[in-house]
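Enquirer: sequence unavailable; structure follows:
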């Protein structure tokens, strides 16, 4: 099976991360999961080939938050698709989120992550 793309998941809650990882893996994505903002930034810098998608929680402990991780991802690779996940930071998305990103409010179902990624990648492929 060909990969649908490379996805980095940055989520400090192991159960949520595992659920998203399993869902994306079943759909043919190559998934790397990290559990802190600093690990996410390190993974973004060391990935060859680069990630196509970043799925990040906004509030992670320890280390940088998802806003910082997404900004670093876009600095390194401007075309990376970004999906934010949060239970309490929705209001800050317009001011702090990177352009063209999607925000999912927790709780959500894994299919919402798939739909968000598909929408972002399809939009990126348009001329």
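Expert: Perfect, thanks for sending it. In this text, all values refer to a predicted model and were calculated from it rather than measured experimentally.

Enquirer: only C-alpha atoms for contact and neighbour calcs from this point on.
Expert: Will do.

Enquirer: and for the biggest helix by length in the chain, what are the contacting residues?
Expert: Longest helix of the chain, by residue count under DSSP state H: helix 110-125. Applying C-alpha atoms under 8 Å, 6 or more residues apart in numbering, the external contacts of helix 110-125 come out as 19-20, 23-24, 53, 79, 81-83, 100-102, 104.

Enquirer: so which of these is the closest to residue 68?
Expert: Relative to residue 68, the closest of those is residue 82; by C-alpha to C-alpha it sits at 12.0 Å.

Enquirer: now the closest one, what's its secondary structure?
Expert: strand (DSSP: H, G, I helix; E, B strand; the rest coil).

Enquirer: likewise for residue 74?
Expert: Under three-state DSSP, residue 74 comes out as helix.

Enquirer: which residues touch residue 84?
Expert: Going by C-alpha under 8 Å, 6+ apart, residue 84 touches 55, 56, 57, 58, 66, 101, 102, 103, 104.

Enquirer: tell me who's in contact with the residue nearest the centre of the chain.
Expert: Central residue of the chain (C-alpha atoms, centre = their mean): residue 55, 1.2 Å from the mean position. Contact partners of residue 55, counting by C-alpha under 8 Å, 6+ apart, are 7, 8, 9, 10, 82, 83, 84, 85.

Enquirer: before we go on, here's another structure to hold up against the first:
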């Protein structure tokens, strides 16, 4: 399953560093972003994103739901996985269609498994 370029968005530098490394070990190419504006720049500049993993609470400004909507605007059907320690209840109402949610704290394999599910759902 692992392949392609994942945009990983999290304002927590340590969480991002650890999870990006885990995704790389699983065979993904990973673009880290630490806020919504940086994520938008990646979305605009990289025409070959395979999936998005985004925290929901990204500090001041836009949130992960906004990032996912931008990404889906640029890449219709892009697989999306949300991660959050506080905003899980909002996923059903605000998450993009077909996305998955993984609650923090999580085992890194949970994100890989969620990516696998959303990527396979898109392929089906």
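Expert: Thanks, I have it. Owing to the predicted nature of the structure, the values given are computational and were not obtained by experimental measurement.

Enquirer: just to revisit the earlier point, filter the contacts of residue 55 of structure 1 by whether they're kept in structure 2.
Expert: Retained in structure 2: 7, 8, 9, 10, 82, 83, 84, 85, out of the contacts of residue 55 of structure 1 (criterion both residues aligned by TM-score structural alignment, their matches' C-alpha atoms under 8 Å).

Enquirer: what's residue 103 of structure 2 aligned with over in structure 1?
Expert: Counting by TM-score structural alignment, residue 103 of structure 2 lines up with residue 105 in structure 1.

Enquirer: surely its match and residue 86 touch.
Expert: Yes - Residue 105 of structure 1 is within contact range of residue 86, at 5.2 Å (criterion: C-alpha atoms under 8 Å).

Enquirer: more neighbours, the two?
Expert: Using other C-alpha atoms under 10 Å, the more surrounded residue of residue 105 of structure 1 and residue 86 is residue 86, with 19 against 12.

Enquirer: neighbours around the residue nearest to residue 104 of structure 2 when sequence neighbours are not counted, how many?
Expert: For residue 104 of structure 2, ignoring the flanking residues on the chain, the nearest one in space by C-alpha to C-alpha, 6 or more residues apart in numbering is residue 85 at 4.3 Å. As a burial measure, residue 85 of structure 2 scores 13 neighbours (other C-alpha under 10 Å).

Enquirer: counterpart of residue 85 of structure 2 over in structure 1?
Expert: Aligned counterpart of residue 85 of structure 2 in structure 1: residue 87 (TM-score structural alignment).

Enquirer: what's near enough to touch that match?
Expert: Listed by C-alpha under 8 Å, 6+ apart, the contact partners of residue 87 of structure 1 are 105, 106, 107.

Enquirer: okay, helices next: where are they in structure 1?
Expert: 14-26, 37-45, 66-76, 93-96, 110-125.

Enquirer: average offset between the last one and structure 2?
Expert: When structure 2 is superposed, helix 110-125 of structure 1 averages 0.7 Å from its matched positions, counting by mean C-alpha distance after the TM-score superposition for structure 1.
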